[in-house]
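Undergrad: my questions are about this predicted structure, shown below with the sequence.
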Amino acid sequence: MKNAETPVFKLVLFGAQSSLGNALMDELLARQHEVIAIVDDLNRHAPRPGLHFKIGALGDADQAEQGAAGGSAVIALLSPGDLAAQVQASEALVAGLARTTIRRLLLVGDFDVLDEPGKYIEAERACVDRVVDGLQRSALRWTLINMPPTLADEGLARVAAGMVDMLELDLHRGEHLNFVV
């Protein structure tokens, strides 16, 4: 039963089809939050109480804004490996969220270059610098999170629980984090 005094997030989740996305949906629903999962095919997903689906992507600011509409916070799981695509998606997200009332963002991607810049070429460092610069110039309360390595279901559940804790407690704003499982 839902406690009327407990604040409820209406969380928008980009990247819901991934393993981490599924773990996040499970954790959020278990804590009685609502989830708006942004997907590319509505027919592939089974309905669950508190779970809503929208067609969308992070191709441009309009798509990001439309996907995020109606939410109170956003978690975006970016595809790891292609830093240029992460820049494009994060810029679309920042521009789209600027047109909404949403201010809380957890951005999950390939940000290891911030921890070990010497291991990356200048172009890769420049990509991640663009992401960080865009976030710092925005009005968003953001957190950058390195995509965790491939984990078993138990590890994914623990990472998802930590991310939901960050949202509920409004922790780690303006920080870059790694989950150690």
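TA: Structure's in. What do you need?

Undergrad: please count neighbours and contacts with C-alpha atoms only from this point.
TA: Noted.

Undergrad: I figured Arg107 was touching Val132, is that so?
TA: In this structure residue 107 is Leu, not Arg. No - using C-alpha atoms under 8 Å as the test, Leu107 is too far from Val132 to be in contact (10.5 Å).

Undergrad: want to compare, so here's the second one:
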Amino acid sequence: MPKPDPLTCFADALIEAVIDREGRYVNHGADRGGATCWGITEAVARAEGYAGAMSALPRETAASIYRRLYWHHPLFDQVALRAPQIAAELFDTGVNMGTAVATGFLQRALNALNRAARDYPDIAVDRAIGPRTLSALDGFLRTRGAAGETVLLRAMEALQGERYIALAERRPSQEAFLYGWLANRIGDG
């Protein structure tokens, strides 16, 4: 029997953890995403071809959607080859805020940490992983080493936390979620 691919195992563990954290069917009135099951919104489930009741969305279908839309499509799997902690953060933030927002946090942090482009060139904050973003990440890790991944992670989490607070300030209905976002989505959560 072939040995399981470590990157696939890593992705599977992230997906299972987010599904466990998100839980079964929820339809909270203040949640702008509407009804969800396993954290998958009805709009996403429908766009991915699921036609059944949201409360009956199979866990396996949710996992497949996460793998496709929140791991492979945004190229977070490519980030995982270089920096697993960063890929895990991108995945979790992408599930909660959208993959483009998560990628924007990475790009902004990389630009802010490149010491005025001495370590690697600035990159466009286009909110998509591509060759330039991966090259910048490689340059950052080459310059800062293993400890750099932790610092980059903290920078991304700082941006994420600021966005949560700003969202709650702009839309008081979102205060219902702020504590949970900060407790479960920032740091070791």
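TA: Received the coordinates, thanks. Only a predicted model underlies this, so the values are computations on that prediction, with no experimental measurement involved.

Undergrad: tm score of chain vs chain?
TA: Comparing the chains after superposition, counting by TM-score structural alignment, normalised by the length of structure 1, produces a TM-score of 0.27; 89 aligned residues with a C-alpha RMSD of 5.7 Å.

Undergrad: just to revisit the earlier point, Leu107 and Val132 of structure 1: who's more crowded?
TA: A count of neighbours by other C-alpha atoms under 10 Å puts Leu107 above the other of Leu107 of structure 1 and Val132, at 25 against 21.

Undergrad: ok, that one - contacts?
TA: For Leu107 of structure 1, the set of contacting residues under the criterion of C-alpha atoms under 8 Å, 6 or more residues apart in numbering consists of Ile75, Ala76, Leu77, Leu78, Trp142, Thr143, Leu144, Ile145.

Undergrad: and what of Leu156 of structure 1?
TA: Residues near Leu156 of structure 1 by C-alpha under 8 Å, 6+ apart: Ser19, Leu20, Ala23.

Undergrad: quick one: which of the residues you listed is nearest Gln86 of structure 1?
TA: Minimum distance to Gln86 of structure 1 across these is 17.1 Å, recorded for Leu20 (C-alpha to C-alpha).

Undergrad: so which helix or strand takes in the closest one?
TA: Element membership for Leu20 of structure 1, per DSSP states H and E: helix 19-30.

Undergrad: could you tell me the end-to-end distance of stretch 87-105 of structure 1?
TA: End-to-end distance for stretch 87-105 of structure 1, by C-alpha to C-alpha, to the nearest Å: 15 Å.

Undergrad: picking up where we left off before, which of the contacts of Leu107 of structure 1 sit farthest apart?
TA: Pairwise distances across the contacts of Leu107 of structure 1 peak at 14.5 Å for Leu78 and Trp142 (criterion: C-alpha to C-alpha).

Undergrad: what about the closest residue to Leu24 of structure 1 other than its chain neighbours, helix or strand, and which?
TA: For Leu24 of structure 1, the nearest residue in space outside its immediate sequence neighbours is Ala160; the separation is 4.9 Å by C-alpha to C-alpha, 6 or more residues apart in numbering. With the criterion set as DSSP H and E, the secondary-structure element containing Ala160 of structure 1 is helix 153-169.

Undergrad: great, nothing more from me.
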